[in-house]
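Chemist: how does the following fold in three dimensions:
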Amino acid sequence: MASTPSAALNLNGYTDLPEGKIAAIVTYLHMGRPSPALAPAIPDGLSLERSRGETARYRDLFRRIGEPWLWFSRAAMPDTELEAILTDPRVEIYVLRDGSTDIGLLELDFRPEGEAELAFLGLVPGTIGRGAGRFLIQEAIRRAFEKPIGWFFVHTCSLDHPDALGFYRRAGFEPYKRAIEVVDDPRLAGHLPLEAGPHVPLLGSR
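Modeler: Below you'll find the model as predicted:
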């Protein structure tokens, strides 16, 4: 097995990344109780439905939402591992639909005792700006706190939509931790197409 390249992190300046790696600043946010804001009504023409164990459907929607932002975790996950998550009764998957087309994803993970994670929330390109995101985040908060939890958390990173952090803060989440994530570029590993994530260019002649 090939050894994993390593580099000393410079906490007061720049750190060069090994070839084939990408990095992101991850911000963790939490909410101890729901904000008093009223949940908006679902936008006209849209519907929200529960999805249970539909792996192919989930992968397609995850890909359409996430490829522009280099969402790779579920793209790289083997089917058996993903199916175990999607069929776990403590994981709730909701799909936002525009007529017969899936356009949004909301995933809540209640597997940690007394906690809930907003694992994924996103919309396919071209659907932002209709109020669908506000509806989904308020649905996430409402559904999370219907359960006996004391901690609701989410994380976002610097590779995501530039308004993602502000979006979560406006919904009532507060940041509490930051981390640096360094991973193999999922495009070079074949998990995402080479044209995915144009805001993070491939280096070299590719």
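
Chemist: every contact and neighbour count from this point should use C-alpha atoms.
Modeler: Noted.

Chemist: three-state assignment of residue 63?
Modeler: Under DSSP: H, G, I helix; E, B strand; the rest coil, residue 63 falls in the helix class.

Chemist: quick one: residues contacting the residue lying closest to it once chain neighbours are set aside.
Modeler: Nearest residue to residue 63, sequence neighbours excluded (CA to CA, 6 or more residues apart in numbering): residue 75, at 7.3 Å. Residue 75 makes contact with 59, 62, 63, 191, 192, according to CA atoms under 8 Å, 6 or more residues apart in numbering.

Chemist: quick check: residue 120 is in a helix.
Modeler: No: under three-state DSSP, residue 120 sits outside any helix and is assigned strand.

Chemist: how much space is there between the most centrally placed residue in the chain and residue 65?
Modeler: Most central in the chain under CA atoms, centre = their mean is residue 120, positioned 3.7 Å from the mean C-alpha point. Residue 120 sits 10 Å away from residue 65, taking CA to CA, to the nearest Å as the criterion.

Chemist: likewise residue 132?
Modeler: The gap separating residue 132 from residue 65 is 14 Å, by CA to CA.

Chemist: what does residue 198 give?
Modeler: From residue 198 across to residue 65, the span is 14 Å (CA to CA).

Chemist: ok, the two, which is more surrounded?
Modeler: The neighbour comparison of residue 198 against residue 65 (other CA atoms under 10 Å) goes to residue 65, with 20 against 12.

Chemist: so which elements touch the helix or strand hosting residue 156?
Modeler: Secondary structure from DSSP states H and E places residue 156 in strand 151-157. Packing contacts for strand 151-157, counted by 3 or more CA pairs under 8 Å, 6 or more residues apart in numbering; DSSP states H and E, involve strand 21-31, strand 115-123, helix 164-170.

Chemist: which of the ones you listed is buried the deepest?
Modeler: Of the helices and strands packed on strand 151-157, the one with the most neighbours on average (mean count of other CA atoms under 10 Å) is strand 115-123, at a mean of 21.

Chemist: compare with the first, here's sequence two:
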Amino acid sequence: MDTENAHLPAGYYDVPANMLATIVTCLEMSAKPAPRPNPPAEGLTVERWPSPSLEEYRALYRRVGEDWLWVSRAVMDDDKLMAIIQDPDVEIHALMRNGERLGLLELDFREAGQCELAFFGLDKSLIGSGAGRILMNAALDKAWEKPITRFWVHTCHLDHPAALAFYQRSGFTPYKRMVEIFEDPRQTGQLRADAASHFPALHSK
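Modeler: As a prediction, the model looks like this:
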């Protein structure tokens, strides 16, 4: 099937109770935007995390992403995940305060000439505090200091409701939408059962 040219006809489609459907928006920029000022740092710093262990990486990944149903890295084969996070063309950074990791920034330069903002997330205690701007400004600086012509990211409607607008304010422009369907990780035990209360799980009758 040619997915590039396939189109779903207009209408409603039933999604099985054990599956999730989400709208994914892809965004990109072709040049570094004008800088936006950082809010007061309140002791926050963005630091390179060159060699995370699988356990530490997954702990932060879950901390910032479980309530948004991030699941891919939580269930990925250990060897495959280790190959990604130790790849010299993948940069992992953590938002730190008092020695504690409170945010995840992952930049993927594995495709020549571009960078994917692969993961970007904060501990829920920091959402709305301005910490996201600090982390995004670091992402923009670190991405565009490399010889790239494209910086891109995708988000979906399971993410924080302000995420899409935040990316647009940061200089990204939407260019494509997709529908993604995947198994609900709360029903398989891959994520905790009460994760993402804003998008409740369905249970078969």
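
Chemist: give me the mean distance between the strand holding residue 156 of the first structure and the second structure.
Modeler: On superposition with the second structure, the mean distance recorded for strand 151-157 of the first structure (mean CA distance after the TM-score superposition for the first structure) is 0.3 Å.

Chemist: follow-up on the earlier one: list the members of the contacts of residue 75 of the first structure that persist in the second structure.
Modeler: Using both residues aligned by TM-score structural alignment, their matches' CA atoms under 8 Å, the second structure keeps these contacts from those: 59, 62, 63, 191.

Chemist: put the buried members of these into a ChimeraX selection.
Modeler: In ChimeraX, a selection of the buried entries from these looks like this (16 or more other CA atoms under 10 Å):
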select :62,63,191
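
Chemist: now do the strands in the second structure.
Modeler: For the second structure, the strands defined by DSSP state E cover 19-29, 45-48, 90-97, 100-108, 114-122, 150-156, 173-183.

Chemist: now the last one: how far from the chain's centre is it?
Modeler: Remark: strand 173-183 of the second structure is offset 13 Å from the chain centroid, using CA atoms, centre = their mean, to the nearest Å.

Chemist: now the fifth one
Modeler: Here strand 114-122 of the second structure shows a centroid-to-chain-centroid distance of 6 Å under the convention CA atoms, centre = their mean.

Chemist: returning to that earlier point: and the gap between the residue nearest to residue 63 of the first structure and residue 12 of the first structure?
Modeler: Counting by CA to CA, the separation of residue 75 of the first structure from residue 12 of the first structure is 34 Å.

Chemist: likewise for residue 115 of the first structure?
Modeler: Distance of residue 115 of the first structure to residue 12 of the first structure, given as CA to CA: 35 Å.

Chemist: what residues does the helix of greatest length in the second structure touch?
Modeler: Across the second structure, the longest stretch assigned as helix under DSSP state H is helix 131-144. Contact with helix 131-144 of the second structure is made by 31-32, 35-36, 38-39, 41, 44, 46, 95, 103, 105, 107, 115, 117, 121-122, 126, 151, 170, as judged by CA under 8 Å, 6+ apart.

Chemist: among the residues you listed, the buried ones, what's the ChimeraX command?
Modeler: Remark: buried members of the contacts of helix 131-144 of the second structure, expressed as a ChimeraX selection using 16+ other CA under 10 Å:
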select :32,44,46,95,103,105,107,115,117,121,122,151,170
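
Chemist: ok, now how distant is the residue nearest to the residue nearest to the centre of the first structure when sequence neighbours are not counted from residue 185 of the first structure?
Modeler: Closest residue to residue 120 of the first structure apart from its sequence neighbours, by CA to CA, 6+ apart: residue 107 at 5.1 Å. Residue 107 of the first structure sits 24 Å away from residue 185 of the first structure when distances are taken as CA to CA.

Chemist: what is the distance between stretch 94-103 of the second structure and the centre of its chain?
Modeler: Centroid separation for stretch 94-103 of the second structure versus its chain: 17 Å, with CA atoms, centre = their mean.

Chemist: residue 133 of the first structure: neighbour count?
Modeler: 21.

Chemist: that one pairs with which position in the second structure?
Modeler: Correspondence of residue 133 of the first structure to the second structure, assessed by TM-score structural alignment: residue 132.

Chemist: again with residue 31 of the first structure
Modeler: Aligned counterpart of residue 31 of the first structure in the second structure: residue 29 (TM-score structural alignment).

Chemist: that match and residue 148 touch, don't they?
Modeler: No: Residue 29 of the second structure is not in contact with residue 148 according to CA atoms under 8 Å; the separation is 10.6 Å.

Chemist: distance check, residue 161 of the second structure against residue 132 of the second structure.
Modeler: Distance check for residue 161 of the second structure against residue 132 of the second structure: by CA to CA, it reads 14 Å.

Chemist: now do residue 101 of the second structure
Modeler: Distance from residue 101 of the second structure to residue 132 of the second structure, by CA to CA: 14 Å.

Chemist: just residue 56 of the second structure next, same as before
Modeler: Between residue 56 of the second structure and residue 132 of the second structure the distance is 21 Å, computed by CA to CA.

Chemist: before we move on, what about residue 156 of the second structure?
Modeler: Distance of residue 156 of the second structure to residue 132 of the second structure, computed by CA to CA: 17 Å.

Chemist: likewise for residue 110 of the second structure?
Modeler: Distance from residue 110 of the second structure to residue 132 of the second structure, by CA to CA: 25 Å.

Chemist: what's the answer for residue 121 of the second structure, then?
Modeler: Taken as CA to CA, the span from residue 121 of the second structure to residue 132 of the second structure is 8 Å.
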